[in-house]
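Colleague: got a structure for you, letters missing:
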């Protein structure tokens, strides 16, 4: 019976996760030569040294560009 409950909970979790689409989340990136991070907040201090404009892109696009989350936003 316990296994059945855990399996049902796992099914609900998978269903919820599959309905979440990361492409809908927007993040901010700097397109400078050495930029490697993305930011949820446009005023994040990790963007303070950006030498180019700051661009709003989808989270999926930022990840395609091999960007990782800024350490100030963990």
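Modeller: Thanks, I have it. If you're wondering where the values come from, they're calculated on a predicted model, not measured in any experiment.
Colleague: From here on, just use CA atoms for contacts and neighbour counts.
Modeller: OK.
Colleague: count of residues packed around residue 38?
Modeller: The tally of other residues near residue 38 (other CA atoms under 10 Å) stands at 29.
Colleague: okay, pairing it with this:
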């Protein structure tokens, strides 16, 4: 995958995380964000998965930049 594609994918994940954060706030507002609530647990699991993917993409992009003449991302 090219670096530009990684950046696009990284941005898409950021957007999805923002949406999840908004949804979590909605759940909290309506008092549905209790640990026993399955929808809340599903959102948290998805958010964790996306954060891991974002970290992996960041590592890949940084490695790509390090191997090129450009400066690595920080």
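Modeller: Nice, I can see it. Keep in mind it's a predicted model, so treat the numbers as computed, not measured.
Colleague: Please state their TM-score.
Modeller: Laid over one another, the chains give 0.33 as their TM-score (TM-score structural alignment, normalised by the length of structure 1), with 37 aligned residues with a CA RMSD of 3.3 Å.
Colleague: What is the one helix or strand residue 60 of structure 2 maps to packed up against?
Modeller: Following DSSP states H and E, the helix or strand that holds residue 60 of structure 2 is helix 38-67. Applying 3 or more CA pairs under 8 Å, 6 or more residues apart in numbering; DSSP states H and E, one finds that helix 38-67 of structure 2 contacts helix 3-29.
Colleague: buried sites along the helix it packs on?
Modeller: 6, 10, 13, 17, 20, 24, 27 (16 or more other CA atoms under 10 Å).
Colleague: helices or strands up against it?
Modeller: Under the contact rule (3+ CA pairs under 8 Å, 6+ apart), helix 3-29 of structure 2 is packed against helix 38-67.
Colleague: quick revisit: which of the buried residues of helix 3-29 of structure 2 sit farthest apart?
Modeller: 6 and 27 (31.2 Å; CA to CA).
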